[in-house]
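Chemist: sequence unavailable; structure follows:
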């Protein structure tokens, strides 16, 4: 019971000491707090603002891992500060290249198990950090051209385009043959050249024509979207930067001010203790 009471007294004594330290150094603490807050605000308003912008693209050609590899090449040049290489790689101006901080690409799927195969992940989010949002149109165009002009991508696009065109040609021929057969049946030419009785269900022919027409339209749609990258949503300008944040700068500045004043108070306390010790020694002599 006595130990518990002693602990309460020690804790109360510690609190009272802290209160006395704050009371004795109140104005110094307040001044350094205000100075730290002011420095944090100055840092925010004087630092380079970083804006984060996103665009959404789709691709029938590129896989997610290959797309990230292409982005890694861009970030490598950004880390080196190699503006000349970026202007050549993306076909953008030197001003645009110098105002890009980082480029990231990610899948919009929150859980990759939602799409079993990587080849089926056809949508990507490209995120950029820039220092000037005026460059976004030039950067957007440069990134799209960069993906489309890749040698591997060009070959795959040509292969798919040729395949779709050949498939459409086959559908056209099959539709033409069925239309010709249907016309011959209606005109009676088919039965005149056929020995014996032949029964035809024109409904099945019409159904086959409809199915072939639908399949042809589906392939035609794929042909029109055969380009390596389709822009679904371009970069959007925002008013507020992502870095630095005013609230974080102010809190950090005030915290630094409090740390600095704490060091000064601790230094003063140590000096006071040393002087008291010296005075005690002199009193004993």
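Modeler: Looks like it arrived, so ask away. Here the structure is a predicted model, which is why all the values come from computation and not from measurement. Residues are numbered from 1 along each chain as shown.
Chemist: when you work out contacts or count neighbours from here on, use the C-alpha atoms and nothing else.
Modeler: Fine.
Chemist: how much space separates residue 7 from residue 13?
Modeler: Computed with C-alpha to C-alpha, to the nearest Å, the distance linking residue 7 and residue 13 is 10 Å.
Chemist: mind checking the SS state of residue 223?
Modeler: Three-state call for residue 223 (DSSP: H, G, I helix; E, B strand; the rest coil): helix.
Chemist: hmm, it is touching residue 162, no?
Modeler: No. In this structure, residue 223 is not within contact of residue 162 by C-alpha atoms under 8 Å, at 9.1 Å.
Chemist: ok, those two, which is more surrounded?
Modeler: residue 223 (18 against 13; other C-alpha atoms under 10 Å).
Chemist: dump the residue contacts of the more buried one.
Modeler: Contacts for residue 223 (C-alpha atoms under 8 Å, 6 or more residues apart in numbering) come out as 160-161, 164-165.
Chemist: hmm, try it at 7 Å
Modeler: 161, 164 (C-alpha atoms under 7 Å, 6 or more residues apart in numbering).
Chemist: can you pull out the strands in the stretch 1-150 of the chain?
Modeler: With DSSP state E, counting those that start in this stretch, the ranges of strands along the stretch 1-150 of the chain come out as 51-58, 100-106, 123-130.
Chemist: and among those strands, the most buried is which?
Modeler: Highest mean neighbour count among the strands of the stretch 1-150 of the chain (mean count of other C-alpha atoms under 10 Å): strand 123-130, with a mean of 21.
Chemist: now tell me what touches it from outside.
Modeler: 50-59, 99-108.
Chemist: likewise for stretch 48-59?
Modeler: Against stretch 48-59 from outside (C-alpha under 7 Å, 6+ apart): 122-131, 228-237, 241-244.
Chemist: presented hereafter is structure B, for comparison with structure A:
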């Protein structure tokens, strides 16, 4: 019982000493907080505003991992401050390139396998919303003019053209069969053609549908297609005043604690002398 009572007294004594120390250094603590918070406000007011915008593109050629590599290449130029090369690759001016802070690309549907993520979300952080129209065209051209993309596009086009030609040839053969059936001849070059007229009609429709589908895919083959462009947003994503104020508050407390600790160490050193 006495032990517990003594511990309570020690805690009260410690609390009282802490309050007295706080009162003695109140001006110092408030001064440190004022300086660091003022510095945080100055940083917020003087830092350039950074805005974020998103663009949705479609590509049957690119995978998400390849898009990530393209974005990393652009970000490397941004970090290096190599705005002439960045401007050259995106087809924009050096001033516009200097407004870019970050470019990210990711698949729109993360729940499907990577090879099926045909929709890509391009997110940019910039210091000026006025560069968005030119930046949008620049990013699309940067992707479309990539050598890997151009080769893949040409290969895909040739593949579809060959398939369309083969399907068209099959349709012509079926049309010839249908004509012979209609004329009442069931043989061609000595061989019997055993086919029900309705089956020939159904098969022809199927091949026509397949041909139309392949022609549509051929028309859509491209390195990248714009689904929805960048939309300028007036609310900046950084700097954030709340984060800077919290950082300033913590920095002020740490600064005050360091000064109080140094002052206390100085007093002890003077006593030892």
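Modeler: Nice, I can see it. No experiment lies behind these values; they were computed from the predicted model shown.
Chemist: after superposition, what is the TM-score?
Modeler: TM-score for the superposed chains, counting by TM-score structural alignment, normalised by the length of structure 2: 0.85, backed by 273 aligned residues with a C-alpha RMSD of 3.0 Å.
Chemist: what range does stretch 138-149 of structure 1 cover in structure 2?
Modeler: Mapping stretch 138-149 of structure 1 onto structure 2 (TM-score structural alignment) gives residues 134-145.
Chemist: and that stretch, which residues are buried?
Modeler: For stretch 134-145 of structure 2, burial by neighbour count (16 or more other C-alpha atoms under 10 Å) applies to 135-136, 138-144.
Chemist: which residues are in contact with it?
Modeler: Residues from elsewhere that reach stretch 134-145 of structure 2, judged by C-alpha under 7 Å, 6+ apart: 89-92, 150, 223-224, 229-230.
Chemist: and which of these is nearest to residue 2 of structure 2?
Modeler: Residue 2 of structure 2 has its nearest neighbour among those in residue 230, at 73.1 Å by C-alpha to C-alpha.
Chemist: nearest residue to that closest one in space, please, no chain neighbours.
Modeler: Nearest residue to residue 230 of structure 2, sequence neighbours excluded (C-alpha to C-alpha, 6 or more residues apart in numbering): residue 55, at 4.8 Å.
Chemist: could you export the buried residues of stretch 134-145 of structure 2 as a markdown table, including distance to residue 191 of structure 2?
Modeler: Output for the buried residues of stretch 134-145 of structure 2, formatted as a markdown table (distance: C-alpha to C-alpha, whole Å):
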| residue | distance to residue 191 of structure 2 |
| --- | --- |
| 135 | 65 |
| 136 | 62 |
| 138 | 61 |
| 139 | 60 |
| 140 | 56 |
| 141 | 56 |
| 142 | 57 |
| 143 | 54 |
| 144 | 52 |
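Chemist: three-state assignment of the closest residue to residue 137 of structure 1 other than its chain neighbours?
Modeler: Once flanking residues are discounted, residue 137 of structure 1 sits nearest to residue 235: 7.6 Å by C-alpha to C-alpha, 6+ apart. The three-state label given to residue 235 of structure 1 by three-state DSSP is coil.
Chemist: residue 235 of structure 1 -> structure 2?
Modeler: By TM-score structural alignment, residue 235 of structure 1 lines up with residue 230.
Chemist: hang on, that match packs against residue 132?
Modeler: Yes. The criterion here is C-alpha atoms under 7 Å, and residue 230 of structure 2 meets it with residue 132 at 6.4 Å.
Chemist: contacting residues for residue 63 of structure 2?
Modeler: Going by C-alpha under 7 Å, 6+ apart, residue 63 of structure 2 touches 114-115.
Chemist: picking that back up, out of the strands of the stretch 1-150 of structure 1, flag the one nearest residue 200 of structure 1.
Modeler: The nearest among the strands of the stretch 1-150 of structure 1, by C-alpha to C-alpha, is strand 51-58 at 45.9 Å.
Chemist: quick check: angle from that closest one to strand 123-130?
Modeler: With axes from the mean of the first three to the mean of the last three C-alpha atoms, to 10 degrees as the basis, strand 51-58 of structure 1 and strand 123-130 are set at 160 degrees to each other.
Chemist: and strand 51-58 of structure 1 with strand 100-106, angle?
Modeler: Orientation note: strand 51-58 of structure 1 sits at an angle of 40 degrees relative to strand 100-106 (the same axes, to 10 degrees).
Chemist: strand 51-58 of structure 1 vs structure 2, average offset?
Modeler: Superposing on structure 2 and averaging over aligned pairs (mean C-alpha distance after the TM-score superposition for structure 1), strand 51-58 of structure 1 comes out at 2.5 Å.
Chemist: circling back to that earlier point, so how far is residue 226 of structure 2 from the residue nearest to residue 230 of structure 2?
Modeler: 8 Å.
Chemist: ok, now residue 167 of structure 2?
Modeler: Residue 167 of structure 2 is 31 Å from residue 226 of structure 2, by C-alpha to C-alpha.
Chemist: longest helix of structure 1?
Modeler: If you go by DSSP state H, structure 1 has its longest helix at helix 246-284.
Chemist: against which helices or strands is it packed?
Modeler: Where contact means 3 or more C-alpha pairs under 7 Å, 6 or more residues apart in numbering; DSSP states H and E, helix 246-284 of structure 1 is packed against helix 26-46.
Chemist: buried stuff in the helix it packs on?
Modeler: 28-29, 32-41, 43-44.
Chemist: what's the answer for stretch 202-221 of structure 2, then?
Modeler: 204, 207-208, 210-211, 214-215, 218, 221.
Chemist: among those residues, which are in helices?
Modeler: 204, 207-208, 210-211, 214-215, 218.
Chemist: spatially, which two of these are the most separated?
Modeler: Going by C-alpha to C-alpha, the pair spanning these furthest: 204 and 218, at 20.8 Å.
Chemist: need the distance between the two termini of stretch 234-241 of structure 1.
Modeler: By C-alpha to C-alpha, the extent of stretch 234-241 of structure 1 from end to end equals 18 Å.
Chemist: distance from the chain centre to it, please.
Modeler: Its chain's C-alpha centre and that of stretch 234-241 of structure 1 lie 13 Å apart, by C-alpha atoms, centre = their mean, to the nearest Å.
Chemist: what sits up against it?
Modeler: 49-51, 53-56, 133, 136.
Chemist: nearest to residue 83 of structure 1 among these?
Modeler: Within these, the smallest distance to residue 83 of structure 1 is 16.4 Å, found for residue 136 (C-alpha to C-alpha).
Chemist: the closest residue to that closest one other than its chain neighbours and residue 163 of structure 1, how far apart?
Modeler: Excluding the flanking residues, the one nearest residue 136 of structure 1 by C-alpha to C-alpha, 6+ apart is residue 235, at 6.5 Å. Per C-alpha to C-alpha, residue 235 of structure 1 is found 33 Å from residue 163 of structure 1.
Chemist: who has more neighbours, those two?
Modeler: Applying other C-alpha under 10 Å to residue 235 of structure 1 and residue 163 shows that residue 235 carries more neighbours, namely 18 against 14.
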